[in-house]
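>>> From the sequence below, what's the structure:
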Amino acid sequence: MTKNNTYYAPSGGMPPQTQLLSDRAIFTEAYAIIPKRVMTDIVTSLLPFWEGMRMWVIARPLSGFAETFSQYIVEVSPGGGSEKPELDNAAEAVLFIVEGEMDVTIEGEKHPMTEGGYAFLPPGCRWTIRNNGDTPVKFHWIRKAYQFVEGIEAPEAFVTNENNIAPIMMPDLDVWSTTRFVNGTDMRHDMHVTIVTFQPGGVIPFDETHVMEHGLYVLEGKAVYHLNGQWVEVEAGDFMWLRAFCPQSCYAGGPGQFRYLLYKDVNRQMPFIRP
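Model prediction:
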């Protein structure tokens, strides 16, 4: 496996008293931006049945905010981990490592994972996690309540690494590609977590407006996004939440490539809000 990508991971800490208060953080009815600068020690959370961990919650189900998923950036110290990480049997998950190494045991089988490592964990799956290394490990943990469909089985667990998967180029474009970890036509999956890469100068050439809710964590580079009629700058370490139908386009100005971890809900009927 050849490592050829970089991944931004938060380091916590606290800014000095001399730092300006204002930042790029914004929360609107259509989108939200959580800049990397605001991911400090005082906004971390803890979970039961974990040792040596803390996490930044960057998305959670909330009226007017993320409705279909939650997303954490988890930091686990050497020797830390959990024998009961997931307490909801209906929850599926994706783990994506941005710094360090860890062991994930799925249904009794241990999988060593390093930077770029990707694990899909179906609902009801028995899994544990342990940092057996000498340095902290940091990873994204994206969770969704799986939408079961009669006649379709839930997908199986798997572990891979981004560097083992060839990106797929957008049709007729050589500056925009997507690393896909599951087949887009596989109806067992009701969420996709992919990595999107733009080369310098690449653009989304129109305001996409579609039903999928998005969570975007910038892994590398910087870009300018056009969100619901407003221009915002984003860089490595920033998180964006985009509501369904939020108009969205971007321009990757360089000097290096612009890459982000992308969540979206897919392949299911639209649920009704019933009185």
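>>> CA only for contacts and neighbour counts going forward, please
Will do.
>>> Which element, helix or strand, includes Asp88?
Per DSSP states H and E: Asp88 is located in neither a helix nor a strand.
>>> How about the contacts made by it?
If a contact means C-alpha atoms under 8 Å, 6 or more residues apart in numbering, then Asp88 has Gly124 as its contacts.
>>> Tell me if I'm right that Phe198 and Thr179 touch.
No: between Phe198 and Thr179 there is no contact under C-alpha atoms under 8 Å: 11.5 Å.
>>> Tell me which of these two has more neighbours.
More neighbours surround Phe198 than the other of Phe198 and Thr179, with 25 against 18 (other C-alpha atoms under 10 Å).
>>> From Ile204, how far off is that one?
9 Å (C-alpha to C-alpha, to the nearest Å).
>>> how close does the residue lying closest to Glu156 once chain neighbours are set aside sit to Ala30?
Leaving aside its chain neighbours, Glu156 sits nearest to Pro122 (6.2 Å; criterion: C-alpha to C-alpha, 6 or more residues apart in numbering). Distance, Pro122 to Ala30, by C-alpha to C-alpha: 29 Å.
>>> Which residue of those two possesses the greater neighbour count?
Set Pro122 next to Ala30 and count neighbours by other C-alpha under 10 Å: Pro122 wins out with 21 against 16.
>>> From Gly124, how far off is Asp88?
Distance from Asp88 to Gly124, counting by C-alpha to C-alpha: 8 Å.
>>> circling back: how about the residue nearest to Glu156, what does it touch?
Here Pro122 is in contact with Ala91, Glu92, Ala93, Ala154, Pro155, Glu156, Ala157 (C-alpha under 8 Å, 6+ apart).
>>> buried subset of the residues you listed?
Neighbour-count burial (16 or more other C-alpha atoms under 10 Å) applied to the contacts of Pro122 gives Ala91, Glu92, Ala93, Ala154, Pro155, Ala157.
>>> do you know how far the fourth one is from Ala90?
When C-alpha to C-alpha is applied, the distance between Ala154 and Ala90 equals 11 Å.
>>> what sits in contact with each of these two?
Residues touching both Ala154 and Ala90 by C-alpha under 8 Å, 6+ apart: Pro123.
>>> and Phe96, what does it touch?
Glu115, Gly116, Gly117, Tyr118, Ala119, Phe139, His140, Trp141.
>>> 7 Å instead, please
Gly116, Gly117, Tyr118, Ala119, Phe139, His140, Trp141 (C-alpha atoms under 7 Å, 6 or more residues apart in numbering).
>>> let's see this one next to it:
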Amino acid sequence: MTSGKYFSALGGHPAQSELLTGRAAFTEAYAVIPKGVMRDIVASALPFWEKTRAWIIARSLSGFAETFSQYIMEVGPGGGSTRPETDGNAEAGLFVVEGSLALTIEGKRHEMTPGFFAFIPPGTRWSVRNEASGPAKFHWIRKSYEAVEGLEKPEALVANERDIKPDPMPGTDGRWATTRFVDPRDLRHDMHVTIVTLEPGAVIPFAETHVMEHGLYVLEGKAVYRLNQDWVEVEAGDFMWLRAFCPQACYAGGPGRFRYLLYKDVNRHARLNWLR
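Now for the predicted structure:
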């Protein structure tokens, strides 16, 4: 199901001769951050990270999406962090798209190359270092873990998507499939990070409307997405950020596969008092 190719080209600066008209959009129901606006000028620095910059493409916003943040991290040779997370209740999902990254979780070292995913529970001691000669790039999804009395925290895991058999959507002959890094029946997890693959011409044939918030980063290909009442063209390198109940559907445009990294919050009651 994989092609071995993930979009990772970020940064630079547009020429003065370029038009400013583009596809970036922020509405009451969704946001689209196209690859062309992820330039040097919007990159961020983070505490305790060396030779690293981050594109923060989602963060909690009251009245919009409130469960997660998502970064694209670029770590230069020799860079990284021994204290990457400053929030003791934050869990993490990491997905590598370029280069090589040494990830250490509670003293155990993992070599992360493109296609590798890591889940890191809250309160876990971890670090990352780029020991290679070129940059390492990865997605970092952060969520405040919602503990439930009687459920233990999930353990850390490291896996490569190439070693996971995708789950086909029923009735699609495998043309719409999801690569799942954790068992969806495991209620200890309150977020899922998956990879969705649509073959050319495949569709999500109804407007999904649900409580889960989404972050969708296009890893490969192109498609036309229905977001709320709008049809939006997206391609590799674009990010879609959907609040709860935003209607969503999709046509995969071809000529190759359309693939995206998907975040959603799961397995918890809807909070009744956000001020508590």
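>>> just checking, Ser133 of the second structure touches Gly78?
No: using C-alpha atoms under 7 Å, Ser133 of the second structure is not in contact with Gly78, being 8.2 Å away.
>>> more neighbours, those two?
Using other C-alpha under 10 Å as the criterion, Ser133 of the second structure and Gly78 rank with Gly78 on top: 16 against 11.
>>> The residue mapped onto that one from the first structure in helix, strand or coil?
The pairwise alignment with the first structure assigns Gly78 of the second structure to Gly79, based on TM-score structural alignment. Judged by DSSP: H, G, I helix; E, B strand; the rest coil, the three-state class of Gly79 of the first structure is strand.
>>> Likewise for Phe120 of the first structure?
Assigned with three-state DSSP, Phe120 of the first structure falls in the strand class.
>>> Skip the chain neighbours and tell me the closest residue to it.
What sits nearest to Phe120 of the first structure in space, not counting adjacent residues and going by C-alpha to C-alpha, 6+ apart, is Val94, at 4.6 Å.
>>> looking at this, the one you found is in a helix?
No: counting by three-state DSSP, Val94 of the first structure is not part of a helix but strand.
>>> Overlap of the contact sets of Asp88 and Gly124 of the first structure?
Counting by C-alpha under 7 Å, 6+ apart, no residue touches both Asp88 of the first structure and Gly124.
>>> Now do the contacts for Ile69 of the first structure.
Actually, residue 69 of the first structure is Phe rather than Ile. Residues counted as contacts of Phe69 of the first structure (C-alpha under 7 Å, 6+ apart) are Arg60, Pro61, Arg143, Lys144.
>>> Tell me which helix or strand the third one sits in.
Counting by DSSP H and E, the element that carries Arg143 of the first structure is strand 137-145.
>>> still on that earlier bit, I'd like the contacts of Phe69 of the first structure laid out as TSV, including distance to Tyr7 of the first structure.
Below are these laid out as TSV (distance: C-alpha to C-alpha, whole Å):
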residue	distance to Tyr7 of the first structure
Arg60	23
Pro61	26
Arg143	20
Lys144	23
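>>> Just the buried ones from the residues you listed, in PyMOL syntax?
In PyMOL, this line selects whichever of those come out buried by 16+ other C-alpha under 10 Å:
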select buried, resi 60+143+144
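>>> Can you match the contacts of Phe69 of the first structure up with the second structure and say which hold?
Mapped onto the second structure and checked by both residues aligned by TM-score structural alignment, their matches' C-alpha atoms under 7 Å, the contacts of Phe69 of the first structure keep the contacts Arg60, Pro61, Arg143, Lys144.
>>> residues touching the second one, list them.
The contact partners of Pro61 of the first structure, taken as C-alpha under 7 Å, 6+ apart, are Glu67, Thr68, Phe69, Ser70.
>>> quick one: the strands in the stretch 151-275 of the first structure?
158-161, 168-169, 176-179, 191-198, 214-220, 222-227, 230-235, 239-242, 248-251, 258-265 (DSSP state E, counting those that start in this stretch).
>>> Can you tell me which of those is nearest to Glu208 of the first structure?
Checking the strands of the stretch 151-275 of the first structure against Glu208 of the first structure by C-alpha to C-alpha gives strand 248-251 as the closest, at 5.1 Å.
>>> Tell me the gap between that closest one and the middle of its chain.
Chain-centre distance of strand 248-251 of the first structure: 18 Å, with C-alpha atoms, centre = their mean, to the nearest Å.
>>> and if you look at stretch 245-265 of the first structure?
In terms of C-alpha atoms, centre = their mean, the centre of stretch 245-265 of the first structure is set 13 Å apart from its chain centre.
>>> ok, and what's touching that stretch?
For stretch 245-265 of the first structure, with C-alpha under 7 Å, 6+ apart as the criterion, the contacting residues are 30, 190-228.
>>> Closest to Glu109 of the first structure out of the kept ones among the contacts of Phe69 of the first structure?
Arg143 (21.3 Å).
>>> hang on, isn't the closest one packed against Ala91?
Yes: counting by C-alpha under 7 Å, Arg143 of the first structure does reach Ala91; the two are 6.3 Å apart.
>>> buried set for stretch 159-176 of the first structure?
Val159, Thr160, Asn161, Glu162, Asn163, Pro167, Val175, Trp176.
>>> Likewise for stretch 230-238 of the first structure?
Here stretch 230-238 of the first structure shows Val234, Glu235, Ala236, Gly237, Asp238 as buried, counting by 16+ other C-alpha under 10 Å.
>>> Pick out the most distant pair among these.
Val234 and Gly237 (8.5 Å).
>>> Which residue is the nearest non-sequential neighbour of the residue mapped onto Thr52 of the second structure from the first structure?
Structural alignment (TM-score structural alignment) places Thr52 of the second structure against Met53 in the first structure. Residue nearest to Met53 of the first structure in three dimensions, not counting chain neighbours: Val76, with 4.4 Å by C-alpha to C-alpha, 6+ apart.
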